[in-house]
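Q: Sequence isn't available, so here's the structure alone:
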């Protein structure tokens, strides 16, 4: 058995075998896969094998699309039939809201190139007469997907991997990982089978691996403990039942071939054909999380006791939708583990805090995602980055100290029950909330704040009525302009006309200081470093030259810096910053150039005050020897920072506003937040200030063409492609510079004003067209109070990124006219931001 390999994959399910296959295909010749039992013995063996293309996420849509296409090629390569039944997938809708969801998804599907068709209720009945359609509005149909045999496709990928030189070893359990500076020592124990159970033998080896990938499925909590990291990947029970043959289905198939997969999303189940009968898979309430702290040694390819009463409602709706099934008996039933994460997306990418350790865990749709995960993870490992931005799946989105096992278990149970719940773009799920709250939370709630959750933090999305019922926000959600929309419009107008106060406490905040801080940051980021007392917007790049992190850097002294980045990406940013600092320090090899980095996110709260009256509001509170000039352009110019006192609260004030108006960010000791909130709201009330949430801020920043990390900014585009040339200093050397220049300009980020429907705005995932040609996709969307039109940001071909270019955007199945506008269409000269007083 090999003891030295380039890459070791731990886990022999569909995901692990796909990763092994794709690493070998990408050119890595020394790859080994270990499985503690038999291939497919985890969740793979009892999976229903469905391959749904439907997904509201851009990266995940690409992953699913690749899988479906890839599986169709395996038999030709390996000679093994993967059992792919390309029968199509009919996703039905009982309500207009559900059709709205499908229409939003369809525009995303177009950007990926996924084919689909629309069917009316009559179309469904004509094609599939077994389906009861009287209460259906319509459906979306995917002709290219269907279902596959999970064991067969896994074995086909395993054979393909072996043919490419991969070594696969069964009955070896990993019991420990040790990083040796340039490789991992992976401690393994031979497992033996006795009486149907697995036991550890006395045979042990250590495998030296340059890279390790964990794809351990149900065993993810144990793997995380071995690595001393956290994971939200915890299994939830999933039941499905198999019926006896349905005579009506058997008769239909004789004339028509195999029946397509059916999904009644409003009834929360899927159905597919199985040997003349049906497999029904419901996603019901109250399915419990299991094995939070690890899978028992006695649990192998086992199942849980059935709880059929739990799925009675879904079973009865299945009979309603397929009346011929009413007299058909049950043949088999399953209740097995299926791994989840709180947002339903897997954990794919580098492990937090570790070198050359890669995670591929938490797959609730593992068969669908396995092929694409192997393909894109192999790109990340071999080439440094994938061709699509994989940040939405990065494991570090749940790596904060706030994330606990209890949180993950309860959120995973919620996620399971929400598989078929309407996925509004403005959706906010209720479980485990509130959890992380800033001190002003209760006061904001009393003012009608309706909160969203960002990295566990409660953050106001908008302010509704003070006496709003508890279900107000839930009932306000829509794929069009929900009832929250008017509140966001009023808040946006207030910032443009008077002033608004925004809670930005969730911002990620780091202090970085020491003799090496200047040289390190100069290498780490692409813009010039600011002078003392000033700020700069800058970017840290990936090794591939694309955008990895956006920072606002405040220079407090020559060697001291305060870094502010996106609140949703705290652990993601911290991990990259620390690893880059370690790399730089090691390359320098100079102990005098030490650097210290400190995460101070929870030490400071942040309020953003913006609008033409913001200076007047602060003037009432500032305590300064020369209060009349303390906030003037001369003493406090735009893009500068000062330590000031607002009555009894010390504040690091930064003159910048994400909304494009005169404004300040007020970074303050978090223990003084309630005091500062009261002072600001009292002073603001005299000047017409409103409390403002994140949705209005998102609209306003698009009027200024301010790019946002996670939408316009990510690992699939460079700062130059994002149109941020003014923040890139090409006269200096910085990390990723050569790769960025080598990529050139493949596409350009633009702002568009959109003449869309009167009751809806884009959400930022819609396809763009130039005539009949698809030319790009929106990355952000919303409404502009300045222009009275919908607004969006997008990436298009460089030749189309010219102000005045007419394009069309797909919304609600129609193409709507839009126009590329100049960058920062609102106040392009920044006169309002710079105004003196």
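A: Happy to help now that I have it. None of the values given here were measured: they were computed from a predicted structure. Numbers count the residues shown, from 1 in each chain.
Q: When you work out contacts or count neighbours from here on, use the C-alpha atoms and nothing else.
A: Fine.
Q: Which helix or which strand is home to the spatially closest residue to residue 42 that is not a sequence neighbour?
A: Computed as C-alpha to C-alpha, 6 or more residues apart in numbering, the closest residue to residue 42 that is not its neighbour in sequence is residue 301, at 6.1 Å. Assigned by DSSP states H and E, residue 301 belongs to no helix or strand.
Q: and what of residue 141?
A: Using DSSP H and E, residue 141 sits within strand 138-142.
Q: what's the following helix or strand after that strand?
A: helix 150-163.
Q: and the gap between the residue nearest to residue 42 and residue 332?
A: From residue 301 across to residue 332, the span is 16 Å (C-alpha to C-alpha, to the nearest Å).
Q: putting a second one here so we can go through both:
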């Protein structure tokens, strides 16, 4: 066994084998250790399906890579992975479900995933064993199928060995120790005793520059050994194998194999298996397992089948394939499959640790394994993946995650797996958890909340009795008219937004200014002023976006996206440590929970603040001379001393009011009173998202991410090329591969884009949307996205794919609403 490698992979399932393969292919000296046998975890009992269908852009790329990669493994290794390219037929019983397929198809189209549409009559003609009288239609992926999980894992393992990697079985990792330059990983030899694995006295310490954990069901144990938190906890998944179906056997004599069939409204999948069927349901009530650890006695084991729990899904299977009614059950499987609260795996750096990489929480591990290995290896060996992996980053879940929360959310994710995935849905489990003091007051005002990094944040405000479930839709949901009224209030009067979920950090110390000047792209503001700036990856793309308020020469208040607090803090701290000797001492404080934020915006916002302002010289205190745009002041509103920043994400005259969070309710009450006769309305995130698109304000996680530079995003004015900053050379070397644009869209009367749709010109796909919504200023749909640079000129006519059809769109000038910023700069 080697005692030093460049990269050590822990875990020998399909994911670990793929990571080992791709690291070895990249030329790294790599070794994998597995506590039992390869595939002994969830891999061995996986059904082996390879579903393309995924609403995540990053996951779609990962799944696409996997399927293409698996097709070439036999030629490379000589081992047949058992890949059956039979297709995947996803059936819909309702128009709502067909709308979901159409929205998904927008993402698939952008990744060049092949698909076709089938009517109920076409399904009946091709697959007569399927009952179709109650179907609306289906989407078919012809290149989809299934694979043998054990065989594909062994093929990847052999491919890794052929490229020089080592694999050691029966070694359990019992300790990780970072020396400052490498990891010392303590491995204990395992032996079989009475059917169980037990530790022996044999131990080896392996030193590695990088470590990857792909420990599957053992993720909680791994997290404890690393001193971190993770929400990856398994949930039971059961499936049954039937005896041969005579009707199926007869049909197969003259026909090819059925595609994998999914009746998603009935919440199950089936595929053929030796003349019978494998049925896999996603039922309610499936319990989480191994909250803290996997028992030593649990190896390649299963749980008892719970037929009562899947009775409804089983009967629906008989309804859809009537010939199965007379077929008995031959075998059953009920095993643990790891989940996360949002259903996406954890792929990327471990929070707070150096050269420690996580590949955990794969609910579709066989589908994702190939692509996960490929893109994670890119991150490790090249600094970044070629696609934006932020949606899968482990740091998207903060240290506030507790096991009760993870269990509740993972069980919910499992139950929701084949339910409609509405883009505007907010799932209820484990909520509310993180609430600002104003939560109850906002709720009394009609707030319907979304969740950001665990925080409850108003999405929109609705009258009493309105049901959130009535709001969800793939078109314009029930919340749409409320959001429109809120957007109009900000454009015409005033609106108040709870933005307390913003991530907020204070960076201070003698080295703070020089460090921040190197870390971000824009010139630093003067004391009492703010600047918008960007931190870059080493590849020159956008790592993070910050609003920087300079409170003193050596003190900076940093505001960034609420969903990315842990992500931003981790990068900041690591960069500070790396460059401490260059810039001098400094300290970073996370003050997110110390300060609440209200955004007050609209033509009457100055009048509202004036009624509350306590100033020794109130005349003109909020005017442009004493309080200019992009300025900041310490002021008093009523009894609340706070920092007011003259900026508005909505593009109207406005201020952000950063206040002591314990005084939040007093401030809210006074603002509501002061604005009662001036048309002040509470406003949620949905309306704010529409309004910022009217101003072409890019958002991190949509327009801004690790696959585009700030120059490609059209943010030249926030990049100071006269100074040196991290990622500058790489950014310039990228050039302009695509350009960010704003489009006004003449779309359907009942639907707006969601930010996933493809853009076309003359029958050629030329780009994609990253954001979408409705413009109250123009009375039509609006969107932002990326196109070929030659198509970025205002007036360029394109089309947008929505609900399977192409709709006219035109590229506008940046900030189509109030392009001269007269409203946001208005004096008073």
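A: Perfect, I can see it now. A quick note: this is a predicted structure, and the numbers were derived from the prediction, not measured.
Q: Would you pull the TM-score for this pair?
A: Here the TM-score for the pair of chains, by TM-score structural alignment, normalised by the length of structure 2, is 1.00; 828 aligned residues with a C-alpha RMSD of 0.6 Å.
Q: thinking again about what came up before, more neighbours: which of residue 301 and residue 332 of structure 1?
A: Per other C-alpha atoms under 10 Å, whichever of residue 301 of structure 1 and residue 332 has more neighbours is residue 301, with 16 against 11.
Q: my guess is the more buried one contacts residue 38, does it?
A: No: counting by C-alpha atoms under 8 Å, residue 301 of structure 1 does not reach residue 38; the two are 9.3 Å apart.
Q: Now do the helices in the stretch 401-550 of structure 1.
A: Taking DSSP state H, counting those that start in this stretch as the criterion, the stretch 401-550 of structure 1 carries its helices at 405-417, 441-446, 472-476, 485-497, 517-524.
Q: Ok, the stretch 1-150 of structure 2 next?
A: Using DSSP H, counting those that start in this stretch, the helices of the stretch 1-150 of structure 2 run over 14-25, 42-45, 57-70, 73-77, 95-110, 120-126, 149-162.
Q: How many neighbouring residues does the aligned partner of residue 437 of structure 2 in structure 1 have?
A: When structure 1 is aligned by TM-score structural alignment, residue 437 of structure 2 is paired with residue 439. Using other C-alpha under 10 Å, residue 439 of structure 1 has 17 neighbouring residues.
Q: Help me confirm that residue 439 of structure 1 comes into contact with residue 674.
A: Yes: counting by C-alpha under 8 Å, residue 674 is a contact partner of residue 439 of structure 1 at 5.9 Å.
Q: is it true that residue 361 of structure 2 touches residue 341?
A: No: using C-alpha under 8 Å, residue 361 of structure 2 is not in contact with residue 341; the gap is 9.5 Å.
Q: Now do the shared contacts for the two.
A: Jointly contacting residue 361 of structure 2 and residue 341 under the rule C-alpha atoms under 8 Å, 6 or more residues apart in numbering are residue 231.
Q: More neighbours: these two, which one.
A: residue 361 (29 against 22).
Q: Residue 630 of structure 2 corresponds to which position in structure 1?
A: When structure 1 is aligned by TM-score structural alignment, residue 630 of structure 2 is paired with residue 639.
Q: Check residue 476 of structure 2 too.
A: For residue 476 of structure 2, the aligned residue in structure 1 is residue 481 (criterion: TM-score structural alignment).
Q: quick one, what contacts the residue nearest to residue 463 of structure 2 when sequence neighbours are not counted?
A: Using C-alpha to C-alpha, 6+ apart and skipping residues adjacent in sequence, the residue nearest residue 463 of structure 2 is residue 446, 5.8 Å away. Contact partners of residue 446 of structure 2, counting by C-alpha under 8 Å, 6+ apart, are 461-464.
Q: again, 6 Å this time
A: Residues in contact with residue 446 of structure 2 (C-alpha atoms under 6 Å, 6 or more residues apart in numbering) are 461-463.
Q: out of those, which is most surrounded?
A: residue 461 (26 neighbours).
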